[in-house]
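Undergrad: curious how this folds, go ahead:
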Amino acid sequence: MFILYQRDDCQLCDEALALLAQARFPAFDPVFIDGHPTLEPRYGARVPVLRDAAADRELDWPFDVAALAAFGQGNR
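TA: As a prediction, the model looks like this:
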């Protein structure tokens, strides 16, 4: 299961979403961290962050299509 941690009104998050679409990345759950008591302190300065919950690993911004492809292949 993939999760994209993001914020409202985040230009970098919008760029990450566009790259995910361009890379035809597998389905993911968007999670907005704004105001969340544990996620905002953990991810606030790092968003967008793509998390592979099954493999307990994360891909921090900046990433590109090649990095997304490699990250998506990592759990297969």
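Undergrad: from here on, contacts and neighbour counts on C-alpha atoms
TA: Noted.
Undergrad: from the chain's centre, how far out does stretch 28-47 sit?
TA: What separates the centre of stretch 28-47 from the centre of its chain is 10 Å, taken as C-alpha atoms, centre = their mean, to the nearest Å.
Undergrad: to compare against the first, here's another:
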Amino acid sequence: MSDLILYQRDYCHLCDLALAVMAEARAPEFDSEWVDDSAELEQRYGTRVPVLRDTRDGRELDWPFDAAAVRRFLAK
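TA: Presented below is the predicted three-dimensional model:
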């Protein structure tokens, strides 16, 4: 299990873009969670996805983000 989670939806073009940004940023391994699978996640992230969360400290990076923003987020 990774310390990073990317919250996303099925068939979400912004989520697809976020995956490309994560690759461009050379982000370490992360887990994907689909908010559609959970009422709790749907309530919390439904209109915000994609969202990158660091489970170690609870920080979140909301879309839109680019590779530089991801690298800054990971460096903190």
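Undergrad: all helices for structure 1, in order.
TA: Under the criterion DSSP state H, helices of structure 1 are mapped to 11-22, 39-43, 65-73.
Undergrad: give the equivalent position in structure 1 for Val35 of structure 2.
TA: In structure 1, Val35 of structure 2 lines up with Ile33, judged by TM-score structural alignment.
Undergrad: these two touch, right, its match and Glu40?
TA: Yes. Here Ile33 of structure 1 reaches Glu40: they are 5.1 Å apart, a contact under C-alpha atoms under 8 Å.
Undergrad: just give me the neighbour total for Phe64 of structure 1.
TA: Actually, residue 64 of structure 1 is Asp rather than Phe. Using other C-alpha atoms under 10 Å, Asp64 of structure 1 has 14 neighbouring residues.
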